[in-house]
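Trainee: A predicted structure for the sequence below; I have some questions about it.
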Amino acid sequence: MVAVSLIPYLYIPLTVSKSNNAVSQPINIFIAYAREDVSYLNELRKHLRILEHNKTIKIWYDGEILAGQKWNEEIENQLQRADLFLLLLSADFIYSDYAYGKEMKEALARHERGEAILIPIIARACAWDMTPLAALQAPVEGKALGSATGPKRDDLYEGIVRAVAKSVARKQQDNTDKARYFADEAAWKEALQLNSINGFQRYLEQHGRHASEANKAIMQLNGEPDMVFVQGGTFTMGCKDGRDKDCYDNEKPAHEVR
C-alpha cells in the first residue's frame, strides 16, 4: 500500500533519544564460591580487574561484607541486585548447603526469569553436569581451572574473562533497551496528559514508539484529515466526471499518479 498525505506536513520523530547518549552503568557481578576455592576466587578477581578498570563491572563477593553488617541480610540484598552471577563450581561448592542450596538456587531462579545472567565456571572437576546448571554453557568448554597450571591456566582465565565481557555487553544493552522503553512510555503518558500539539511534538523530538499515534493526535488537534491509503502502483488522483458524484472544482482535473 502507498500512503498519500492529504496534509501539508507530518511531524517525524528523531531517532536519537536521551537514553541513547546515557553512559552505561557498571554491571553488578555476584561471585559465589566455596571457602576451599578461595584461591580460584582471588585469581579470577585479578583477571576480571581489566573490566573493573574499564568501569563495565562492579564485583561483589562475601569478602565485601563490612564489620557490623548482618552477613545473611547483605548476601540476600546482593543476590537481588546482581545483574550477572559467576558460580565457581567444585565438589565443595556442591557440598555446601548455603552455596548450592541458597546462592545457586536464587541465581538460577533469576536467570530463568530473565532478570540476570548466570555463568558456571568450573574451578575443580566435579559432576556439575548432574546439577540444574547442566543446561548452561560453561566458558572455555567447561574445562576445570584446576586441570591446568601456569600459562595454560592463565589461558583459561583469559577465556573466562572474554566470555564474561560478552555477557556484560549483552546485559548492558538489555538494560539500555529497558531504560529507553520506560523513558518512552513515561514521555508518552505525559504527552497524553497534556493533549496539546506542543506536548506531542516534544514527545516526537526524542521518542518514537508511539509516533503514528502522536502524529494522528497532532492532525486531530489541527483539525486536519488523516492520511488515505491506496494500492501501490499507478492510480488516479482527483475527481472524474461520469465516474464520481459531486465533483468539486478544486478536485479537477483528475490525473494519473505513480
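Mentor: It's in.
Trainee: drop to CA atoms for contacts and neighbour counts, all remaining ones
Mentor: Fine.
Trainee: hey, where'd the strands end up in the stretch 101-250 of the chain?
Mentor: 117-122, 228-230, 235-237 (DSSP state E, counting those that start in this stretch).
Trainee: To A217, which of these lies closest?
Mentor: strand 228-230 (15.8 Å; CA to CA).
Trainee: quick one: that closest one to chain centroid distance?
Mentor: 37 Å (CA atoms, centre = their mean, to the nearest Å).
Trainee: With stretch 150-158 instead?
Mentor: 31 Å.
Trainee: Then stretch 62-80?
Mentor: Averaged C-alpha coordinates place stretch 62-80 at 27 Å from its chain's average position (CA atoms, centre = their mean).
Trainee: quick one: contacts of that stretch?
Mentor: If you take CA atoms under 8 Å, 6 or more residues apart in numbering as the criterion, stretch 62-80 is touched by F30, W60, E103, E106, A107.
Trainee: before we move on, what about stretch 101-110?
Mentor: A32, L79, F85, L87, A116, I117, L118, L133.
Trainee: circling back: report the two of the contacts of stretch 62-80 separated the most.
Mentor: Within these, W60 and E106 form the most distant pair, 15.6 Å apart (CA to CA).
Trainee: Those two: who's more crowded?
Mentor: For W60 versus E106, neighbours defined as other CA atoms under 10 Å are more numerous around W60 (18 against 15).
Trainee: Next, work out how far apart the residue nearest to the more buried one when sequence neighbours are not counted and L88 are.
Mentor: Distance criterion CA to CA, 6 or more residues apart in numbering; nearest residue to W60, sequence neighbours excluded, is F30 at 5.0 Å. From F30 across to L88, the span is 11 Å (CA to CA, to the nearest Å).
Trainee: again, but for A134
Mentor: For A134 relative to L88 (CA to CA), the value is 14 Å.
Trainee: Between the two, which is the more surrounded one?
Mentor: More crowded of A134 and L88, by other CA under 10 Å: L88, with 25 against 12.
Trainee: re earlier: of all the strands of the stretch 101-250 of the chain, which one is nearest R49?
Mentor: strand 117-122 (16.9 Å).
Trainee: how about the helices in the stretch 51-200 of the chain?
Mentor: Taking DSSP state H, counting those that start in this stretch as the test, the helices found in the stretch 51-200 of the chain are 71-81, 91-95, 97-98, 105-112, 150-194, 197-206.
Trainee: another structure for you, compare them:
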Amino acid sequence: MAEPVSIFFSYCRKDELLMQELKRHLGFLQRKRWIESWDDSQIKPGEEWDSAIKANLANAQIILLLISVDFIESDYCYAVELAEAIDRHQAGSALVIPVILRACLWGEVEVGGMELGTLQALPKDAKPIVSWPSKDDAFTSIATGVNQEIKRLRQEQEQAKYAGRLREYEQEFASRVAAAYPLSQAALHELSNLQQQLKLKSEDVARIEQPIIETAEATYQQALAEAERQRQAEAVELKRKQAETQRRQNTEKIFEDFFQQEQEYEYLGQDSDDQEITDFEQAQQYDHPQAEQRLAEAKQKQEAEDDLRSEKGIDYSRLRDLLKAGQWKEADQETADQMLKAMGKDKWWNVEAQDLLSFPCADLLTIDGLWVKFSQGRFGLSVQKEIYVQCGAKLDGKYPGNEIWYKFCGSIGWSVGVSYISYPAGTFNTSAQPGHLPLMGGVVWGYLGGRKFPALFSRIETCRV
C-alpha cells in the first residue's frame, strides 16, 4: 500500500481562512490516508517555528503556494518558503502548485531565475478563488487538480515499491542459480513462496529469470560438453592403448609361423574387418605361408558379418556403403526411408506406436548392426536404447514422462534443456555424443519422438538387438 503523500501549505496569515477552507475540501483525501497535510498552525507550543516550517517544507512531496498580494509581499513567505519551494521544483524533488487566492500579478514574480507564471496553477484557468461566483466551485476545482496529482504520485510510489520487490527477487534468484544450477525442487519451491510473499506477477518474474537462466544454461551445457569431451578423449586414449597392447599380442600369435630369425613384416592389425583384410593382404605380398589362407578366412568373416537380411526384401547395400564411407547424414536419411519401407508407410507422421512395436526383427537387426559396426559402437538404435534405460526409462513402449525423455534427449545431444535442436544442427560425424545417430531425418523429436519412439526401443529389446 502506498504511503500518504505529504502536502505543505505555504500561505500568509491574512489568507488563513481561505487556507482552512481549502484543507476542508481536501479532507476526503486525508480521511482516506492518501495525504498528510501540514501548515504552521500545527506548530506545538514551545517548538521553534522556523525550524518546524523549514523541516516540513524540506520533506513535503507537494507544496501548495497560496498566492495573494500579501503572500508575495511577505518577506518570510518570499525569501524562505517560496525560495525553497522553487529550489525543490527545479531539483525535481517536489511538485509545486500555485493556488491563486486573490488577484495579483503573481505570474511576473521571479524566484530562482524563473517566473511563477511558468508553473501550472489552480483553480481552473488560474482564476482567483475570490473571483468565482461560488467559492465551493473554485475549491472543488483545486481539489480535483490536487486529487489527480495525488493519484499519479501514489501510482509512482506503487510502481517504485513493486520495482524494488522485483529487484529483491532478482537478487535472490541470481544468488540461487549461482550457488547451484540446475535448481533443485526445494529451491524452486522456496522461490515460488518468495514470489507470492512479494506479490509479483508471473510474467514479470519470467522476464527477470529468463536472461539469468539462459546464461546459466549456456555455462552448464558448456561444462557438460567439456566434461564429455574429456571423458571421450580419455576413453579413446584408453581404447587406443588397449588396442595397441592387444595388437602386439595378436601379432605374435597370428604370425608366429610367418617369422623365423628376422621379421620381414611388422603386423599392424586391429579389431576391424577392413584393417584385418588389409593386414593379411600386406602379409601375402611378403609370401608368408599362412597369409593366403588367413586372408580368405577374413573375407569370409566379413561377408558373414555383412549379412543384409530383410523380412521385407529390402536392399540395405546402399545404407552399408554410406556408413562405410562415413557419409553419416546421407546414411541417416537412408535409414529413415528404409524404415518407412519396412513398415509399409509413406510418411513418418502416418507411423503409429503399434507399427514400431511390430517392426520386422531381421530388418531392425540389419539396420542397427550396420550402424554399430561402422561407427565402432558409437551410434545405433541399440546404443540409444541402452542410454534410454540408463536415464531411468522402462522398455514398455510407453512415454516415460518429460523428465526422463528430456534427460535422454539431452544426454545424446538431441536437445538443450527442453528445446530440441534443429535437424541441420545435428552432428553428422564421429565427434557427436554416443547415441546421437541415427536421427532418422529428425522424426525422433516432437510428438512422434516423445509419444511413439519409445515403442521402437521396446521392439529392440524384444528382437534382442
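Mentor: Now that the structure is in, tell me what you want to look at. Not measured: the values here are computed from a predicted model.
Trainee: Buried deepest among the strands of the stretch 101-250 of the first structure, which one?
Mentor: Highest mean neighbour count among the strands of the stretch 101-250 of the first structure (mean count of other CA atoms under 10 Å): strand 117-122, with a mean of 23.
Trainee: hmm, back to that, would you mind putting the strands of the stretch 101-250 of the first structure into a markdown table with distance to E52 of the first structure alongside?
Mentor: Shown next, in a markdown table, are the strands of the stretch 101-250 of the first structure (distance: least, CA to CA, whole Å):
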| stretch | distance to E52 of the first structure |
| --- | --- |
| strand 117-122 | 18 |
| strand 228-230 | 54 |
| strand 235-237 | 62 |
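Trainee: Which of these sits closest to S19 of the first structure?
Mentor: Once those are compared by CA to CA, strand 117-122 is nearest, at 22.6 Å.
Trainee: whereabouts in the second structure does that closest one align?
Mentor: The aligned range for strand 117-122 of the first structure in the second structure is 95-100, by TM-score structural alignment.
Trainee: Of the contacts of stretch 62-80 of the first structure, just say which sits nearest to R124 of the first structure.
Mentor: Using CA to CA, these come closest to R124 of the first structure at E103, 18.5 Å.
Trainee: Could you tell me how many residues sit around the aligned partner of the closest one in the second structure?
Mentor: When the second structure is aligned by TM-score structural alignment, the residue opposite E103 of the first structure is E81. When neighbours are counted by other CA under 10 Å, E81 of the second structure registers 22.
Trainee: Then S175 of the second structure?
Mentor: 11.
Trainee: Can you convert the helices of the stretch 51-200 of the first structure into CSV and add a column each for distance to A138 of the first structure?
Mentor: Below are the helices of the stretch 51-200 of the first structure laid out as CSV (distance: least, CA to CA, whole Å):
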stretch, distance to A138 of the first structure
helix 71-81, 20
helix 91-95, 16
helix 97-98, 22
helix 105-112, 14
helix 150-194, 9
helix 197-206, 40
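Trainee: For E36 of the first structure, find the nearest of the ones you listed.
Mentor: helix 91-95 (6.8 Å).
Trainee: so who does A135 of the first structure touch?
Mentor: Per CA under 8 Å, 6+ apart, neighbours of A135 of the first structure: D129.
Trainee: how near is it to W128 of the first structure?
Mentor: A135 of the first structure is 10 Å from W128 of the first structure, by CA to CA.
Trainee: for Y100 of the first structure, same thing?
Mentor: Y100 of the first structure is 11 Å from W128 of the first structure, by CA to CA.
Trainee: thinking again about what came up before, report the two of the contacts of stretch 101-110 of the first structure separated the most.
Mentor: Among the contacts of stretch 101-110 of the first structure, L79 and L133 lie farthest apart (CA to CA), at 17.2 Å.
Trainee: So these two - more neighbours on which side?
Mentor: The neighbour comparison of L79 of the first structure against L133 (other CA under 10 Å) goes to L79, with 25 against 17.
Trainee: Map the more buried one onto the second structure.
Mentor: Using TM-score structural alignment, L79 of the first structure pairs with L57 in the second structure.
Trainee: cool, L156 of the first structure as well?
Mentor: Aligned partner of L156 of the first structure by TM-score structural alignment: A138.
Trainee: wouldn't its match be in contact with T144 here?
Mentor: No - the pair A138 of the second structure / T144 is not scored as a contact, 10.0 Å apart, by CA atoms under 8 Å.
Trainee: These two: who's more crowded?
Mentor: A138 (24 against 17).
Trainee: ok now do the closest residue to the more buried one other than its chain neighbours, which residues does it touch?
Mentor: Nearest residue to A138 of the second structure, sequence neighbours excluded (CA to CA, 6+ apart): I129, at 5.5 Å. Counting by CA under 8 Å, 6+ apart, I129 of the second structure touches I100, L101, R102, P123, K135, A138, F139.
Trainee: What is the aligned counterpart of I129 of the second structure in the first structure?
Mentor: Aligned partner of I129 of the second structure by TM-score structural alignment: L145.
Trainee: Distance check, the closest residue to A125 of the first structure other than its chain neighbours against F229 of the first structure.
Mentor: Among residues not flanking A125 of the first structure along the chain, A144 sits closest, at 5.6 Å (CA to CA, 6+ apart). The gap separating A144 of the first structure from F229 of the first structure is 62 Å, by CA to CA.
Trainee: picking up where we left off before, what is the most widely separated pair among the contacts of I129 of the second structure?
Mentor: Checking the contacts of I129 of the second structure with CA to CA, the most distant pair is R102 and F139, at 13.1 Å.
Trainee: Among those two, which residue is more densely surrounded?
Mentor: Between R102 of the second structure and F139, counted using other CA under 10 Å, F139 has the larger neighbour count: 24 against 20.
Trainee: ok, now which ones touch the more buried one?
Mentor: For F139 of the second structure, the residues meeting the contact criterion (CA under 8 Å, 6+ apart) are E21, L22, H25, P123, I129.
Trainee: Cool, thanks, talk later.
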